[in-house]
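Asker: Pasting the sequence and the predicted coordinates here, then a few questions.
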Amino acid sequence: MSESDVDLAYYGDDLTGSTDAMEALALGGVRTALFLDPPSPEELTGRFADLEAVGVAGRSRSMSPAEMDERLPAVFERFAELDPSLVQYKVCSTFDSAPETGSIGHAIDVAQPVFESPFVPVVVGVPALERYVVFGNLFATVGDRTYRLDRHPTMSEHPTTPMTESDLGRHLRDQTDRDIDRFDLLALESGDADAEFAGLLETDPEIVVFDAVDGSHLQTVGRLVWERAAESTEGPVFAVGSSGLDYALTAHWSETDGTSRRDVPSGPDPVDQLLVMSGSASPETANQISNAIADERFDGIRLDTSALVRPDGTESERERVIREAMDALERGQSVVIYSARGPDDPAIEETRTAAPDDVDVGERIGTTQGEILEAVLRESNVDRVCVAGGDTSGYVTPALDVYALEYHRPLAPGSPLCVASSDDERFDGIQVCLKGGQTGGEHFFETVRRGGSDAWP
């Protein structure tokens, strides 16, 4: 790794995706902290003095291009002050984006005036999460079947950013005018990837999409990207990547003693009670909620979201849920508080219909969920929580005055258990799992309560 204190700085386009990157780095032995706001060099002291990677959890996946123009430059300029060798714009391994919402191409356009990267690597494949890129096309596995992304049963029907194109280059061309090329499996497996890559760069592509199907591909990609970043004398290389980029880098660093190789805790670490707050409507999370409620250790509490979005119903509904959660905890139960059970839950449309025109439904529900979680934790002794849903996580963590997260132990790929740093003494050191909607096994909430299993990593 380079001689600078921080070698990698990354901005996550949502909170759960940001913890996914932190996990990939931590499993590779890289000491990483994830901040809610960009840290200054002066803030990377004390408990954060020996960080090798710094993350910032953002919300740009839901931003318009105009919002990106307003918010992202300050983050990128702060990263430039940290002087890392590589800056990563962390995206989901399903490449969620559209020209008007969460545009990855526009994020590149915002970043390049700051970093002037000679090219922008795009590394999306994550074999550990069953995401694969083949000849520039993204595939994802559901159950025992692997789908091209535009045929994926969830992502092709996504309500905000439906993926109608699996070719990542073609998808990006709807979001940026920059020249795009790819480095595919044939080049990776040619026997002389270095020469192939050098030849590609001689054509001056502005963006390069990398294939990846297995760990050997990622290791080669990590080496090719890192060598260019480490050799750069003009500032950081700016890259776009899922956690596949982080796995790629750590695979390369592990072969070159490029990290301090910190040990990662393993084995179960159970607690008596877990508090779950779910704002996800994914089928996977719905199944996890059903299994948790069927478990005698968990009580389920449904949020009446139609009441939450009405001016005269928010406070009474919030108080009801807090009261029921406290009653369950006092009986020794774990608790799952949820806003929906699957994408076809009638409550979703009922809530949209009930909401006044001037109410942002997602913001109202997410903010109230944060208030409920804060109140229940303050009145109880629970010290481990799980939040399901990327947007929900973005609303809940500020309610706990959390300013940074550090990796604690593995639970399931992409959803680690973290330790929070908070300005509030009650929440400083609390254990938090921020779970993306589609991650984790069918009994994931019990896995969180148990503190993991020996099956992962």
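Answerer: Structure's in. What do you need?
Asker: Every contact and neighbour count from this point should use C-alpha atoms.
Answerer: OK.
Asker: List the contacts of Ala111.
Answerer: Neighbour list for Ala111: 72-73, 76, 238 [criterion: C-alpha atoms under 8 Å, 6 or more residues apart in numbering].
Asker: Comparison target below:
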Amino acid sequence: MRRREDPGRRWGVLADDVTGACDVAAELRAVGLEVAVVLGVPDVEHLPRDVDVIVVGLGTRTAPRERAVAETLTAARALPAAGHGRWYQKYCSTFDSTDDGMIGPVADALLAEAALHGSAGTPATPHADRTVYRGHLFVGDRLLSESSLASHPLTPMTDSDLVRVLSRQTEHPVGSIPLRTVHAGPAAVAAELAAAPRHVLLDALDDADLDVLAAALHPDDGPAPHRLAGGGAGLMTAFGRRIPRAARAAVDGPAASEGPGIVLVGSASDRTRAQLDAVGGPTTTIDAHAAVADPATEAERVLDVVAGLLADGRRPVVSASHDPAAIAQAQAAHGTEVAAAAVEDVLARVARHAVERLGVRRLLVAGGESSGAVARGLGLRALRLTERVDPGVAWAVGVTDSGIPVAVLLKSGNFGGVDLFERAWGCAP
């Protein structure tokens, strides 16, 4: 018999970026749970009390260690006040993190805070074609180090051995549990966990493997091992499949007002480029040089184009440049981080003014950093998940800091079908 869930032990997910938060929230919503996404370090007084899972979307993936640790701990300490005292450390399904990165330091800080003796997790996320075998991370049929993530501008992943990667981020020992143990069942995994090092990375190829890991880490018929669970959306979704459904009506969030939609693109991933190509029609491209020089003026230029398209009954698409030569030139002139931040600033300004001045009420945003910038630009603090469109991709509703209800779809650059930019509008709130 499945045990009743202790309200004080509901899950609180600590995600290192906004699209990662929306990814796991979309999958939890798909298994029938009520989920709220809180953006940024939460205010205890405004945390929802009527959902199964709270997902906190931080902006710590590429943050300095000290800031990543401080913001994660502040968020973690707030969650028990809303009855969500069981933590899950959500990081990217491609383990995005440099040697100076935050996965190891954040795990160590959470272990100390909760007086746990170790962590156990996996970035394996079958819906995103991320798997782990013999401690190595695969993207599709390629090792992580042979995928496009090897040349990521901020977190180049050139090592597929997760034990090696995590060992460079923590002074504590790191081990792994192989697939043969997972296939032996939850008891075998639990037994190996009992003798494992402080940090353990887990092999998994599919949802059945993740269900075994979830049962081993938090069994129904006994005390849970004293380990912090973490990883991609896949393992947290396996925990979600084990959560008893609340005996109450579904929770309604704010409804988005009637109004047009807009697509905002900051990602340069291959999948996002394919989605842009599938849309066809004109795309307004942000000039990175102009964005660095004067983001307000560049945003106004873009808004003039957007206003004209809306007046013609068309759905505007605004994007960072995908021209390799233009990107290289902007990065060489201003630096990679400065150029990227300026473009994100323009996207955020366009989003805010499109909502407040042009009546836009639905925004589809592609790219993790861009989604965070747009959410901050709109002043969104919390979202209620509504409709899952694709694996890891869902619409949500929230209220801007100027009191306007909007619907947003905040997606990782690599997620969603090729036709997402057209198909998503059919189920927008």
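Answerer: Here it is on my side, so go on. Nothing here was measured: the structure is a model prediction, and the numbers come from that model.
Asker: Tell me where the stretch 1-150 of structure 1 has strands.
Answerer: 8-12, 32-35, 53-57, 86-90, 120-123, 131-134, 137-142, 145-148 (DSSP state E, counting those that start in this stretch).
Asker: what does the fourth one contact?
Answerer: With contact meaning C-alpha under 8 Å, 6+ apart, strand 86-90 of structure 1 is reached by 7-13, 17-18, 21, 79, 226, 229, 236-243.
Asker: Narrow these to just the buried residues.
Answerer: Among the contacts of strand 86-90 of structure 1, the ones that count as buried by 16 or more other C-alpha atoms under 10 Å are 7-13, 17-18, 21, 79, 226, 229, 236-243.
Asker: Over in structure 2, tell me which residue corresponds to Leu303 of structure 1.
Answerer: Structural correspondence for Leu303 of structure 1 with respect to structure 2 (TM-score structural alignment): Ile286.
Asker: re earlier: return the most buried member of the strands of the stretch 1-150 of structure 1.
Answerer: strand 8-12 (a mean of 29; mean count of other C-alpha atoms under 10 Å).
Asker: I figured Val209 of structure 1 hits Asp167, correct?
Answerer: No - contact between Val209 of structure 1 and Asp167 fails when scored by C-alpha atoms under 8 Å: they sit 9.9 Å apart.
Asker: distance from the top helix by length along structure 2 to structure 1 after superposition?
Answerer: Counting by DSSP state H, the longest helix found in structure 2 is helix 336-358. Once the two are superposed, helix 336-358 of structure 2 sits an average of 2.5 Å from its aligned residues in structure 1 (mean C-alpha distance after the TM-score superposition for structure 1).
Asker: Measure the mean distance from the following helix or strand past that helix to structure 1 post-superposition.
Answerer: Toward the C-terminal end, the helix or strand that comes next after helix 336-358 of structure 2 (DSSP states H and E) is strand 362-366. Averaged over the aligned pairs, strand 362-366 of structure 2 sits 0.9 Å from structure 1 after superposition, using mean C-alpha distance after the TM-score superposition for structure 1.
Asker: against structure 1, where does strand 362-366 of structure 2 fall?
Answerer: Counting by TM-score structural alignment, strand 362-366 of structure 2 corresponds to 384-388 in structure 1.
Asker: Can you list the buried residues in that stretch?
Answerer: Neighbour-count burial for stretch 384-388 of structure 1 [16+ other C-alpha under 10 Å]: 384-388.
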